[in-house]
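Student: Could you work out the structure for the sequence below:
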Amino acid sequence: MHLPYIAGMTWGWTGVRGTWTGDAAKHSMTLMAQRLHVNWTAITFAAHQDTAWSTTIHYEDEPTVTDDEIRTAISQAHNLGLQVCLKPVVNVSDGTWRAHINFFDHDVPCEPTWGQWFDSYTRFIVHYARIAEDMNVAMFCIGCEMVNTDRRANQWRDVIHAVRQVYSGLITYNCDKYQEDNVTWWDAVDVISSSGYYPHGTWDTELDRIENVVRRENKPFFFMEAGCPSREGSQHLPNDWNLVGEPSGAAQAQWYDDAFHACDTRPWVRGFMLWDWPAHLYHPDEAATNDDYCLYEKPAERTVRKYYDAHRQ
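Tutor: The predicted structure is shown next:
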């Protein structure tokens, strides 16, 4: 399968109810399209479970965006000429990273089980797969960085089967960094994707490793997430959003230059869905002091625009 180049950006994280409609959100997405010259966006939001061992995902409750907000965001993206990947994500309310969601491999009476969790997860993900189908969304992401769940291959295959009953577009799974060669069920999805938060100077080594997976599976690949905060030192640890450092647009731009240069030698890397562009942007005057991932009015914004202009089809 040939995958046209994805010159993309993630929009709307974390999907807080009440923030995806109105002038600010519309202005944000419009600026993203105009300034970065993207041809795709990942409309991305989170639903919550209480703890890493809870078995109920509260996707209908606050703070998760409503279905109407999701439909509005998809419609705006389509009106801007963008292809959409809808990406529902599970977060843990107590702040534990979703990669640590975990249960005993063998069921124990009175303890929460993988079966209970996957039942809830399937209801959650199929709900949004139906919206993706109704809204003619080109790609659907069935999960993000669920490291401890990755070993549950049969249950993930069941999730994908359930999604395919209601959704006819491309299906991907966003594995975490360094996990590309640990997922054993890539054959069940249409597109392999991962989070490309690799430190400056290490991209060639990691791409060598990922290339073995892509060739073995004979599937298209892109980075469903990739980015770096605009903060001193973040180019060496781009996945750490709590890293202490002074704001630095130069550090962010250095990371992007390195990542793009390395990936340019690998034609099997079919693009990026960069991280990230919020629904409500900071004021342009605040760009120099903003140390988050967003590129708005920072040096790396020009880097991305130039790169996407050269690669988009």
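Student: Going by C-alpha atoms from here, please, whenever you check contacts or count neighbours.
Tutor: Will do.
Student: So which residues of the stretch 151-300 of the chain form strands?
Tutor: 170-175, 191-195, 221-225, 269-277 (DSSP state E, counting those that start in this stretch).
Student: Between strand 191-195 and the longest one, find me the angle.
Tutor: Just to be clear, that refers to strand 269-277. 50 degrees (axes from the mean of the first three to the mean of the last three C-alpha atoms, to 10 degrees).
Student: What are the contacting residues of strand 269-277?
Tutor: 3-13, 28, 32, 40-42, 220-228, 263, 293-296 (C-alpha atoms under 8 Å, 6 or more residues apart in numbering).
Student: Can you select the buried ones from the residues you listed in PyMOL?
Tutor: Selection of buried members from the contacts of strand 269-277 for PyMOL, criterion 16 or more other C-alpha atoms under 10 Å:
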select buried, resi 5+6+7+8+9+10+11+12+13+28+32+40+41+42+220+221+222+223+224+225+226+227+228+263+293+294+295+296
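Student: rewinding a little: now tabulate the strands of the stretch 151-300 of the chain in TSV and tack on distance to Ile57.
Tutor: Listed next are these as TSV, based on distance: least, C-alpha to C-alpha, whole Å:
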stretch	distance to Ile57
strand 170-175	19
strand 191-195	23
strand 221-225	23
strand 269-277	24
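Student: before we go on, could you also do this sequence so I can check it against the first one:
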Amino acid sequence: MKRLKSLIVLVLSLLLNSCAAQLEKINGVSFVASRDRIYEYHVKPVVQVNANYASVMPFGFLRTINSPNVIYNTERQWFGETKEGAKQYINELRKQNIKIMLKPQIWVWRGEFTGYIKMNSDDDWKILEDSYSKFILDYAQLAEELKVEIFCMGTELEAFIDNRPNYWFDLIKKVKKVYRGNITYAANWDEFKRTPFWSKLDFIGIDAYFPLSKNKTPSVKDCLEGWQNHLPEIEKKQEIFNKPILFTEFGYRSVDFSVKEPWKSDREMNQVNLEAQTNATKALFQTFWDKEWFSGGFLWKWYHNHEKAGGLNNSRFTPQNKPAEAIIKLHYSKL
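Tutor: Sure, this is the predicted structure:
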């Protein structure tokens, strides 16, 4: 009888642990690279907001959208943008049990959109491919060395993918030879429908800047209704490829018309609207976080110097020291 009771307890324990594993979401923050090293006191606010993941984002640079050479790991970069910095950030975040998505990204000088990167000749395309492969495989090796949970092999590079699809399928094979963890790609909100290689990856990654409402201060209801214009297509892709959806970036500015064109970071948009950010954030959680096929996401964006970041007069994306931070903390505590 005692042995039967022990067996029942064991089975129940396994079932409960299994359910907990299924329910756990990726409650992430996009941890912004800075010029400084980070320490325990920089990570504590991440823990306090109930995040369990952080996206660490080293950078490579292109001089223009037609330049083929990816420049990275230079002395002119900020510490957090380099390989050494990414490693230091990962190790420090790990001390507080924060899991990692390593997400090396391209920045084009003057902030030109990476989705427009396109070469003018076949020779330049080949130079770009070699250069980008070196950049990505270097960080894939770091991801494997540090046993990073997720590796994101690109962010919003639609024209590059459209023009050189075979290269990308080959690059995925090369990454898998170097790195044995989960792989994704961060497609822009209007790009993910056309991304050709989801079947080869572990997550369908989306930078979730979907337009939801044209209202100056959208209500939660406005945003929930806006999501119904996009949800069917997201669900369709999930069903076709049988891959979980991961929001590789999500978030809203605390500004008027915050969900009309949520990708905009124009400095001219500076009229602070904390309610717009809060309502949009609530609606996103209500729409996605309880769906089984949704793995979670990475809040855009989170600065290391929490006490100085954001604030009630800040119109940028970060929720830090704004009412939206409490919304994040509440929802991240649930799953």
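Student: hmm, back to that, now for the strands of the stretch 151-300 of structure 1, which one comes closest to Trp255 of structure 1?
Tutor: strand 269-277 (12.6 Å; C-alpha to C-alpha).
Student: so that closest one versus strand 221-225, what angle?
Tutor: Put simply, strand 269-277 of structure 1 runs at 10 degrees to strand 221-225, going by the same axes, to 10 degrees.
Student: what are the ranges of the helices in structure 2?
Tutor: Secondary structure of structure 2, counting by DSSP state H: helices at 2-23, 40-48, 83-94, 122-145, 158-163, 165-178, 220-227, 231-241, 274-288, 323-334.
Student: For Pro211 of structure 2, give me its contacts.
Tutor: Applying C-alpha under 8 Å, 6+ apart to Pro211 of structure 2 gives the contacts Gly226, Val259, Lys260, Glu261, Pro262.
Student: Counterpart of it over in structure 1?
Tutor: Taking TM-score structural alignment, the alignment pairs Pro211 of structure 2 with Pro199 from structure 1.
Student: what's the distance between that match and Ala77 of structure 1?
Tutor: Pro199 of structure 1 sits 31 Å away from Ala77 of structure 1, taking C-alpha to C-alpha, to the nearest Å as the criterion.
Student: likewise Met9 of structure 1?
Tutor: Taking C-alpha to C-alpha, one finds Met9 of structure 1 at 11 Å from Ala77 of structure 1.
Student: what sits in contact with each of these two?
Tutor: Contact with both Met9 of structure 1 and Ala77 is made by residues Thr41, according to C-alpha under 8 Å, 6+ apart.
Student: what about Trp241 of structure 1, neighbour count?
Tutor: By the criterion of other C-alpha atoms under 10 Å, Trp241 of structure 1 has 15 neighbours.
Student: Can you tell me what it aligns to in structure 2?
Tutor: So, by TM-score structural alignment, Trp241 of structure 1 is matched to Ser265.
Student: Please give me every residue in contact with the closest residue in space to its match that isn't next to it in sequence.
Tutor: The shortest distance from Ser265 of structure 2 to any non-neighbouring residue, by C-alpha to C-alpha, 6 or more residues apart in numbering, is to Arg316 (7.6 Å). Contact analysis of Arg316 of structure 2 by C-alpha under 8 Å, 6+ apart lists Arg253, Ser254, Val255, Ser265, Gly310.
Student: at 10 Å instead, please
Tutor: 252-255, 265-267, 269-270, 272, 277, 301, 310 (C-alpha atoms under 10 Å, 6 or more residues apart in numbering).
Student: Over to Gln320 of structure 2?
Tutor: With contact set as C-alpha under 10 Å, 6+ apart, Gln320 of structure 2 has these partners: 45, 49, 301-303, 305-312, 314, 326, 328.
Student: which other residues reach stretch 254-267 of structure 1?
Tutor: Taking C-alpha under 10 Å, 6+ apart as the rule, stretch 254-267 of structure 1 contacts 196-205, 207-208, 211, 221, 226-230, 234-238, 250, 253, 269-272, 299-301, 303-304, 307, 311.
Student: Buried only: go through the residues you listed for me.
Tutor: Among those, those classed as buried by neighbour count (16+ other C-alpha under 10 Å) are 196-200, 203-204, 207, 211, 221, 226-230, 234-238, 250, 253, 269-272, 299-301, 303-304, 307.
Student: Which one, of the helices of structure 2, ends up nearest to Asn69 of structure 2?
Tutor: Among the helices of structure 2, the nearest to Asn69 of structure 2 by C-alpha to C-alpha is helix 122-145 (5.8 Å).
Student: what range in structure 1 matches stretch 107-116 of structure 2?
Tutor: Under the criterion TM-score structural alignment, stretch 107-116 of structure 2 matches residues 91-100.
Student: Check which residues of the matching stretch are buried.
Tutor: Asn91, Val92, Trp97, Arg98, Ala99, His100.
Student: From what I see, the fourth one and Thr51 are in contact.
Tutor: Yes. Under the criterion of C-alpha atoms under 10 Å, Arg98 of structure 1 is in contact with Thr51, at a separation of 9.4 Å.
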